[in-house]
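Asks: Sequence unavailable; structure follows:
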């Protein structure tokens, strides 16, 4: 009897390890994809001859990857962990000589704040699997921006990494906080509403080797750009 119990415990532990490894593979996969998009799409948007507010586009893209990670793992923590992977990819530019620290830390911090905002809304709202309510999409889009301003005045400005004038300018504030925040919330809301009953998503076979390879590719792309 004891031997049977021991065997059952071993099988259970092995399954838990397999599930954990599988979930980590999912998180790394979507975090790496997010990092690649941030590096490539963000770069293209910045070099366009006409100005495009990158924040109004990149956050909804990041939201897509975070909710994909959550749907696949059924674990709310995966939302924030996915943002950690994407933010970490940005940090590789710290090893490039002459790169201003703020240009690396700033986007990484924003990605982490986005992950935290989405994770908290998913946790404390009524949202589970159905379409998200617009008020939650709006809070999600504005809250990480509030966190960004708090971080700037608490750390970036006191440490001399950036000037206060760069974020208190009225036109920049309206664009970053109100316009981009509103656009973000609308894109996320309509995406969630349209895809709520879509059961035809492509099934991906996640594995540690593929996810790790994708992460290395993401780091290499970020390094080049």
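Replies: The structure has been received and is ready for your questions. Nothing here was measured: the structure is a model prediction, and the numbers come from that model.

Asks: CA atoms for contacts and neighbours, from now on please.
Replies: Will do.

Asks: residues touching the residue nearest to the spatial centre of the chain, list them.
Replies: By Cα atoms, centre = their mean, the chain has its centre lying nearest to residue 83, at 3.5 Å. Residues near residue 83 by Cα atoms under 8 Å, 6 or more residues apart in numbering: 31, 62, 66, 111-112, 114-115.

Asks: In JSON lines: those residues, plus neighbour count and distance to residue 135.
Replies: Below are those laid out as JSON lines (neighbours: other Cα atoms under 10 Å; distance: Cα to Cα, whole Å):
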{"residue": "31", "neighbour count": "32", "distance to residue 135": "26"}
{"residue": "62", "neighbour count": "25", "distance to residue 135": "19"}
{"residue": "66", "neighbour count": "26", "distance to residue 135": "19"}
{"residue": "111", "neighbour count": "28", "distance to residue 135": "21"}
{"residue": "112", "neighbour count": "21", "distance to residue 135": "21"}
{"residue": "114", "neighbour count": "28", "distance to residue 135": "16"}
{"residue": "115", "neighbour count": "27", "distance to residue 135": "18"}
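
Asks: put this beside the first:
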């Protein structure tokens, strides 16, 4: 469990910091920052999925933690520009959940591998 938690946190921090720092600047500079940031986010999700032993819940957790990182940008924006944080957070959640669903479908993960620690022995 510790290994999976470290994998989740590592890839969530990588994607979250990229979104919070690079995305913060790009979203104020242009409207299509997601085109530049999604490939890195997808890479983080794929790597977390692979490093965790192909547990389908891991990319979902990475996505949720990344969205919380991006919400930290609310502290640095004035209230009239909060939409520039909310919309990217919604995009992160939708990108992450769709990518997680595609990972689940394309790898044909057995049901017993969906949970991180089901508590049963084979």
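Replies: Arrived safely. What you see is a predicted model, and the numbers here were worked out from it, not measured in a lab.

Asks: Can you pull the TM-score for these?
Replies: Scored against TM-score structural alignment, normalised by the length of the second structure, the superposed chains reach a TM-score of 0.73; 107 aligned residues with a Cα RMSD of 2.4 Å.

Asks: returning to that earlier point: in the second structure, what residue corresponds to the residue nearest to the centre of the first structure?
Replies: Under the alignment (TM-score structural alignment), residue 83 of the first structure pairs with residue 63 of the second structure.

Asks: where does its match land in three-state SS?
Replies: helix (DSSP: H, G, I helix; E, B strand; the rest coil).

Asks: Kindly provide the distance from residue 14 of the second structure to residue 96 of the second structure.
Replies: Counting by Cα to Cα, to the nearest Å, the separation of residue 14 of the second structure from residue 96 of the second structure is 14 Å.

Asks: buried ones in the longest helix anywhere in the second structure?
Replies: With residue count as the measure and DSSP state H as the assignment, the second structure has helix 83-107 as its longest helix. Residues of helix 83-107 of the second structure classed as buried: 84-86, 88-89, 92-93, 95-97, 99-100, 103-104 (neighbour count, 16 or more other Cα atoms under 10 Å).

Asks: equivalent range in the second structure for stretch 165-179 of the first structure?
Replies: On the second structure, no counterpart of stretch 165-179 of the first structure exists by TM-score structural alignment.

Asks: which one of the buried residues of helix 83-107 of the second structure sits closest to residue 33 of the second structure?
Replies: Residue 33 of the second structure lies nearest to residue 88 out of the buried residues of helix 83-107 of the second structure, by Cα to Cα, at 9.0 Å.

Asks: where's the corresponding residue of the first structure for that closest one relative to residue 36 of the first structure, distance?
Replies: Structural alignment (TM-score structural alignment) places residue 88 of the second structure against residue 107 in the first structure. Distance, residue 107 of the first structure to residue 36 of the first structure, by Cα to Cα: 14 Å.

Asks: do residue 15 of the first structure as well
Replies: In terms of Cα to Cα, residue 15 of the first structure sits 31 Å off from residue 36 of the first structure.
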